[in-house]
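A.B. asks: Okay, here's the prediction I keep looking at, along with the sequence it came from:
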Amino acid sequence: MKRPVSTPLVFAGVVLALAGVATAGGALQTVDATLRGAASTAPADATQQHPWEQPLRTTAIATPRAAFEPMQAPGRTRPNLLLDAERLQAARQALEAMPGLAGERLVVFHSIHFHDDGRIDIDLVDPQQPGHVDGYHYQRGQWRKGDAVNPQQFAPTISLRRSSTALANIDFDAVPRVTQALQQQRNALMRTPAQVGHVYVVIRKGGKLVWLPDEVAGDRQTVRLRYDARGNLQ
């Protein structure tokens, strides 16, 4: 026959059970509070996506701008010397004023060459040694003395005696007249006429001046030109 459980023992068991429930409830509250705290400190999107599902974030890198450089104005092209009578006369006066030539009677040997880019080439007889000839070159507004010239290398057709004349006999204003006449003929006879870039005068027997070029080869015909000593088309 079983003995009934005593009342004190039953009461003690109930107390122990209630204590266990209370302890468990506190633990659950602690866990819940911990989870709530972690959720509040985590990023908002972390609660929605796994780390491997989050979009890749990139940092923009600023590209340094190049320093601003003002645009350079294109340089001015100097006027065509062949058409600039003022510059031609200034070049002549500068030649006559050069050391060793100033105040002397200047004699030109054989030829003078004029170029559209501002160059002039001339051979002069040495005022102090009439048997010597030297080249002179004009460029960028300045004259310089060049190399010695051997007149005998052109013999017998060209000689110092028969192919020389005073600089005073040569009119530099003839250069624009020859250039314009030559260009007009090129424009008339050529479909695509080239610009005149070189004009020269040659001294022939007796000091006769011959201006060149004196020929225009057109598309359908070739024309010979003749100028007088002052560059006028005849």
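C.D. replies: Yep, it's here.
A.B. asks: make it CA atoms for all contacts and neighbour counts henceforth
C.D. replies: Will do.
A.B. asks: can you pull out the helices in the chain?
C.D. replies: All helices of the chain, identified by DSSP state H, fall at 7-41, 85-96, 174-189.
A.B. asks: Can you get me the centre-to-centre distance for the first one and its chain?
C.D. replies: On the basis of CA atoms, centre = their mean, to the nearest Å, the separation between the geometric centre of helix 7-41 and that of its chain is 89 Å.
A.B. asks: Same check on the second one?
C.D. replies: Average the C-alpha atoms of helix 85-96, do the same for its chain, and the two points are 31 Å apart (CA atoms, centre = their mean).
A.B. asks: In terms of secondary structure, what does that helix contact?
C.D. replies: For helix 85-96, the packing partners by 3 or more CA pairs under 8 Å, 6 or more residues apart in numbering; DSSP states H and E come out as strand 142-149.
A.B. asks: Second structure for comparison follows:
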Amino acid sequence: MKYQIILFTSIILGLSGCHQSAATTDTPTPPIQAASLPAEPVSQRNLLEDREALALAKSRLQALPSFAEKPVQVFGNVDFFDGIQPRIELSVQNPNQPNEIWFMRYQHGKWSEPIVEDVSDDTPTSQISRHLTPLSEIHFVDVPVIAQHWRQKAKEVNAVWQEPYYVSFIWLPKLKKRFWHSAQIEAVGAQYYLSVNLDGNIWEWKKL
């Protein structure tokens, strides 16, 4: 089945009606408690619901020799995928050259070699710092909470596809807003949008 992932521009459109109420989230948020949502049996191993695998991915990123125990600074968003190719994709700041951004992918239990990204067209080098979030403040182990929200909502609307396959950590510098976003939910004759605050509470749930 063809997966549909909302593009970043769609996220901005989805937020257009709520800019006035967006909360500032500069204060680091602790991980969501696992008991926030009732457990639901899963018939297969899904990366988005595997807390141990997600925690391992984060620890292996920080432990890479490239960072030599320096703090990892994430540039922009972090995308988590299940499906045919379970993986995590993100961009980070080169710890030795602050004006350079690396793209990295975690798949099959290891991180890829960094690929230098050209971000100058969209983000002047002088503005890179505005798009950074310390890795320590992005709790990979919270992804299952968002996936569970998605699973429950997909079931409620009798969605065509009810297995979580995409979650993203989003940072919008203009709104000073960090939150979790998920794949669009497709039902017969309807589409739904779901985003979740860092504390695990649903921020937006609406029909498009």
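C.D. replies: Noted; the coordinates are in hand. Nothing here was measured: the structure is a model prediction, and the numbers come from that model.
A.B. asks: Overlay the chains and give the TM-score.
C.D. replies: The TM-score (TM-score structural alignment, normalised by the length of the second structure) is 0.66; 156 aligned residues with a CA RMSD of 2.4 Å.
A.B. asks: any chance of the helices of the first structure in TSV, with mean neighbour count and distance to R119 of the first structure too?
C.D. replies: Putting the helices of the first structure into TSV (neighbours: other CA atoms under 10 Å; distance: least, CA to CA, whole Å) gives the following:
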stretch	mean neighbour count	distance to R119 of the first structure
helix 7-41	11	86
helix 85-96	16	10
helix 174-189	19	13
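A.B. asks: Can you lay out those helices as TSV showing distance to Y136 of the first structure?
C.D. replies: Shown next, in TSV, are these (distance: least, CA to CA, whole Å):
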stretch	distance to Y136 of the first structure
helix 7-41	93
helix 85-96	9
helix 174-189	18
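A.B. asks: among those helices, which is nearest D126 of the first structure?
C.D. replies: D126 of the first structure lies closest, by CA to CA, to one member of these: helix 85-96, at 12.8 Å.
A.B. asks: which residues in the second structure does that closest one match up with?
C.D. replies: Counting by TM-score structural alignment, helix 85-96 of the first structure pairs with residues 51-62 of the second structure.
A.B. asks: same deal with stretch 144-153 of the first structure?
C.D. replies: Using TM-score structural alignment, stretch 144-153 of the first structure corresponds to residues 112-121 of the second structure.
A.B. asks: Now do that stretch: distance from first to last residue.
C.D. replies: 25 Å (CA to CA, to the nearest Å).
A.B. asks: in it, what's buried?
C.D. replies: For stretch 112-121 of the second structure, burial by neighbour count (16 or more other CA atoms under 10 Å) applies to no residue.
A.B. asks: Show me what it is in contact with.
C.D. replies: Contact with stretch 112-121 of the second structure is made by E100, I101, W102, F103, M104, R105, Y106, as judged by CA atoms under 8 Å, 6 or more residues apart in numbering.
A.B. asks: mind redoing it with 10 Å?
C.D. replies: With contact meaning CA atoms under 10 Å, 6 or more residues apart in numbering, stretch 112-121 of the second structure is reached by 61, 66, 89, 91-94, 99-106, 125-128.
A.B. asks: ok, back up a step: which one of the helices of the first structure lies nearest to T165 of the first structure?
C.D. replies: Evaluated with CA to CA, the helices of the first structure place helix 85-96 nearest to T165 of the first structure, the distance being 15.2 Å.
A.B. asks: average gap between the closest one and the second structure?
C.D. replies: Superposed on the second structure, helix 85-96 of the first structure shows a mean distance to its aligned partners of 0.6 Å (mean CA distance after the TM-score superposition for the first structure).
A.B. asks: what angle sits between that helix and helix 174-189?
C.D. replies: Put simply, helix 85-96 of the first structure runs at 140 degrees to helix 174-189, going by axes from the mean of the first three to the mean of the last three CA atoms, to 10 degrees.
A.B. asks: wait, doesn't R151 of the second structure sit right on V160?
C.D. replies: No - applying CA atoms under 10 Å, one finds R151 of the second structure not in contact with V160, separated by 11.6 Å.
A.B. asks: Give me the ChimeraX select line for the contacts of stretch 112-121 of the second structure, limited to the buried ones.
C.D. replies: Buried members of these, defined by 16+ other CA under 10 Å, are picked up in ChimeraX with:
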select :61,89,91,92,93,94,99,100,101,102,103,104,105,106,128
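A.B. asks: re the thing from before, between R151 and V160 of the second structure, what contacts are shared?
C.D. replies: Residues touching both R151 of the second structure and V160 (CA under 10 Å, 6+ apart) are I185.
A.B. asks: what range in the first structure does stretch 9-18 of the second structure sit on?
C.D. replies: With the alignment judged by TM-score structural alignment, no segment of the first structure is matched to stretch 9-18 of the second structure.
A.B. asks: need the strands for the second structure, in chain order.
C.D. replies: 73-81, 87-93, 101-107, 110-111, 115-117, 132-134, 166-172, 177-182, 185-187, 190-196, 202-207 (DSSP state E).
A.B. asks: Save those as TSV, and put in distance to A147 of the second structure too.
C.D. replies: Formatted as TSV, these follow (distance: least, CA to CA, whole Å):
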stretch	distance to A147 of the second structure
strand 73-81	10
strand 87-93	14
strand 101-107	19
strand 110-111	22
strand 115-117	29
strand 132-134	22
strand 166-172	7
strand 177-182	8
strand 185-187	12
strand 190-196	10
strand 202-207	12
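A.B. asks: Let me see the contact set for the counterpart of L124 of the first structure in the second structure.
C.D. replies: Counting by TM-score structural alignment, L124 of the first structure corresponds to V92 in the second structure. Applying CA under 10 Å, 6+ apart to V92 of the second structure gives the contacts 72-78, 98, 100-104, 114, 116-117, 132-135.
A.B. asks: between the helices of the first structure, which gets nearest to Y227 of the first structure?
C.D. replies: helix 174-189 (7.5 Å).
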